[in-house]
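Novice: I'll drop the sequence and a predicted model, then ask my questions.
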Amino acid sequence: MKKKMISFASLGIVCATFFLSCESNNQAAEEQLDAALETPAKIISNAKAATLFNNDQQTRLSQIGKANTRFEDKAIHFDLATLESYIKRLETLATSRNLPITGASFVFGADANGKRTVFLMPSTRNADLDYQESFTIENGQFLTFKHVDPSLKPQNNSQNDENLVLSPNGYVSFNESVVMFNNYQAQYIQPFAKKVTKDYYTKAVWYSLDELKGYIHYLKRKSHKHNLAITGIDVFFGAYNNDPSLELKSNAQTVFLAASTQQQTIVNVTGKSLQSLTQEDLFAKNDENVNESLAYNMGQLSPPPPRG
């Protein structure tokens, strides 16, 4: 009798172990599938984020006499909740006014002291020029923000009555954004253009609304899973390698996005900071694991090169 009881008990242990093993394997498979479905396509590795950051320092800032720019002045911070509210605003506007809003562009700017910044504007596709053109609405007037122009003219009367241009410090008017745009042209594009001749110089980077929402969802999910306390997104200027295979993106200015806590910019789920990553001599050159990365890139550069 005791032998039978022991046999049944042993069988129970074996079965329990088997089912626990199956459950563990299924859970691992589900988590892997979930990660594959939830990871945005434009997430980039830590190595690529660091390369973009360092390229900007070497091929842009160092070339135009701004090599001593502090790391703190390179992080352009947007609050996560504010970004979510902004995207909802654009979606509501698209529906209520039947506007073909395709996404939002991070438009390049600089303040009066020469510090670089970006501001967000809704965009719609310009079919004639074949690019995503930013716009805003003021005093009931639809105002385009043409990145193809070397500089823009302010309006006679500009007021922030629709809240469609989002800067790191809050919503700004058309004229305020024009000043920042023209400052960037004068302080960053013109000095660089004297050294490097290109068909065009990037002045904005575009993402669809779904891409931005997907990235925010991804960060919130990773923040909850890994207890990261992500509160915002930091935008950094970057530059692509001078590689002919990149075609139009070769040696082009861009921006990339990274997760932000209240203390620092982090680039992966272990809480690795971008600053520490870029200060290392050999920064994770073989790190191509995007599933643990929190950096985002590969937006559409604007304006396009002129047509021949």
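Specialist: In hand now; what should we look at?
Novice: For the rest of this, base every contact and every neighbour count on C-alpha atoms.
Specialist: Noted.
Novice: for the stretch 51-200 of the chain, what spans make up the helices?
Specialist: 80-96, 174-184, 190-193 (DSSP state H, counting those that start in this stretch).
Novice: from those, which stretch is densest packed?
Specialist: helix 174-184 (a mean of 22; mean count of other C-alpha atoms under 10 Å).
Novice: helices and strands around that one, which ones?
Specialist: strand 103-110 (3 or more C-alpha pairs under 8 Å, 6 or more residues apart in numbering; DSSP states H and E).
Novice: Measure how far the strand it packs on is from the centre of its chain, please.
Specialist: Distance of strand 103-110 from the chain centroid (C-alpha atoms, centre = their mean, to the nearest Å) equals 11 Å.
Novice: ok, residues contacting it?
Specialist: Residues from elsewhere that reach strand 103-110 (C-alpha atoms under 8 Å, 6 or more residues apart in numbering): 116-124, 134, 177, 180-185, 187, 203-210.
Novice: My guess is residue 174 contacts residue 136. True?
Specialist: Yes - Residue 174 is within contact range of residue 136, at 7.2 Å (criterion: C-alpha atoms under 8 Å).
Novice: hold the first one in mind and look at this next one:
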Amino acid sequence: MKKETGRPTQLITRKFAKELHSNFMKYRASIIAKYIKKEDANAVWFSVEELENYIHYIKSKGEKTGYDVNGIRIYFGVYPEQRKYAEKAGLMTVFLQATGKKIRKAAKEGEVQTLALVMDNGDGDISSIEPMNYGSIGRPPSLLY
């Protein structure tokens, strides 16, 4: 049986999405293209399977390494200008990084043998979990929303 999920609170309208993308193309992509002298990527695609697999991986590895994984931070990056990156060389990308809190075991006050989980404050990047990259930037790199 498939788990029912609620409607996400962060949903936006397609109209607002088009406005955001149009603003990116107008205020960022044109400047970047002028500077690097080529059309840059403006979208990155990951399959649902890839994303689900990464989420499962970071939750499992976080649990094994003592972290409560609570999110994914998305960073912008640029591929190096090297042959091995082929058509992606010099283009923008995004990569995903697990975030969370370190869990440490602590004895409850007055009970030496009973342990409770205590989470450290912070939603920082978990450096022991590898980031995910290599989504598809499409051909040509630039897509219109």
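Specialist: That came through, no problem. Note that this is a predicted model, so its numbers are computed, not measured.
Novice: thinking again about what came up before, can you flag which of the contacts of strand 103-110 of the first structure belong to strands?
Specialist: 116-124, 134, 204-208 (DSSP state E).
Novice: Can you report how many residues neighbour residue 220 of the first structure?
Specialist: Number of residues near residue 220 of the first structure (other C-alpha atoms under 10 Å) recorded here: 20.
Novice: Tell me the secondary structure at it.
Specialist: helix (DSSP: H, G, I helix; E, B strand; the rest coil).
Novice: What is the aligned counterpart of it in the second structure?
Specialist: When the second structure is aligned by TM-score structural alignment, the residue opposite residue 220 of the first structure is residue 59.
Novice: cool, residue 183 of the first structure as well?
Specialist: Checking TM-score structural alignment: residue 183 of the first structure goes with residue 23.
Novice: Distance of that match relative to residue 31 of the second structure?
Specialist: 12 Å (C-alpha to C-alpha, to the nearest Å).
Novice: repeat for residue 55 of the second structure
Specialist: 34 Å.
Novice: Over to residue 64 of the second structure?
Specialist: Distance of residue 64 of the second structure to residue 31 of the second structure, computed by C-alpha to C-alpha: 44 Å.
Novice: Helix, strand, or coil at the residue nearest the centre of the second structure?
Specialist: Central residue of the second structure (C-alpha atoms, centre = their mean): residue 96, 2.8 Å from the mean position. Taking three-state DSSP as the rule, one finds residue 96 of the second structure in the strand state.
Novice: Make sure it is actually in contact with residue 129.
Specialist: No - contact criterion C-alpha under 8 Å: residue 96 of the second structure and residue 129 do not qualify, at 10.5 Å.
Novice: Strands of the second structure, residue ranges please.
Specialist: Applying DSSP E to the second structure gives strands spanning 67-78, 92-107, 115-119, 124-125.
Novice: tell me how far the longest one is from the chain's mean position?
Specialist: For strand 92-107 of the second structure, the distance between its averaged C-alpha position and the chain's averaged C-alpha position is 12 Å (C-alpha atoms, centre = their mean).
Novice: returning to what we had before: the match of residue 183 of the first structure and residue 35 of the second structure, how far apart?
Specialist: For residue 23 of the second structure relative to residue 35 of the second structure (C-alpha to C-alpha), the value is 18 Å.
Novice: do residue 116 of the second structure as well
Specialist: Residue 116 of the second structure is 54 Å from residue 35 of the second structure, by C-alpha to C-alpha.
Novice: So those two - more neighbours on which side?
Specialist: Using other C-alpha under 10 Å, the more surrounded residue of residue 116 of the second structure and residue 35 is residue 116, with 12 against 9.
Novice: Just give me the match in the first structure for the more buried one.
Specialist: Match for residue 116 of the second structure (TM-score structural alignment): no aligned residue.
Novice: surely residue 116 of the second structure meets residue 107?
Specialist: Yes - counting by C-alpha under 8 Å, residue 116 of the second structure does reach residue 107; the two are 6.2 Å apart.
Novice: about what we covered before: in the ones in strands among the contacts of strand 103-110 of the first structure, which residue is surrounded by the most others?
Specialist: residue 122 (30 neighbours).
Novice: what's the matching residue for it over in the second structure?
Specialist: Taking TM-score structural alignment, residue 122 of the first structure has no aligned residue in the second structure.
Novice: Can you give me the neighbour number for residue 38 of the second structure?
Specialist: 12.
Novice: coming back round to it: under the alignment, what does the residue nearest to the centre of the second structure map to in the first structure?
Specialist: Per TM-score structural alignment, residue 96 of the second structure is aligned with residue 257.
Novice: between the strands of the second structure, which gets nearest to residue 142 of the second structure?
Specialist: Nearest of these to residue 142 of the second structure, taken as C-alpha to C-alpha: strand 92-107 at 10.5 Å.
Novice: That closest one vs strand 115-119, what angle?
Specialist: 150 degrees (axes from the mean of the first three to the mean of the last three C-alpha atoms, to 10 degrees).
Novice: who does strand 92-107 of the second structure touch, helix- and strand-wise?
Specialist: Partner elements for strand 92-107 of the second structure (3+ C-alpha pairs under 8 Å, 6+ apart): strand 67-78, strand 115-119, strand 124-125.
Novice: can you put these in a markdown table and add distance to residue 84 of the second structure?
Specialist: Below are these laid out as a markdown table (distance: least, C-alpha to C-alpha, whole Å):
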| stretch | distance to residue 84 of the second structure |
| --- | --- |
| strand 67-78 | 14 |
| strand 115-119 | 42 |
| strand 124-125 | 28 |
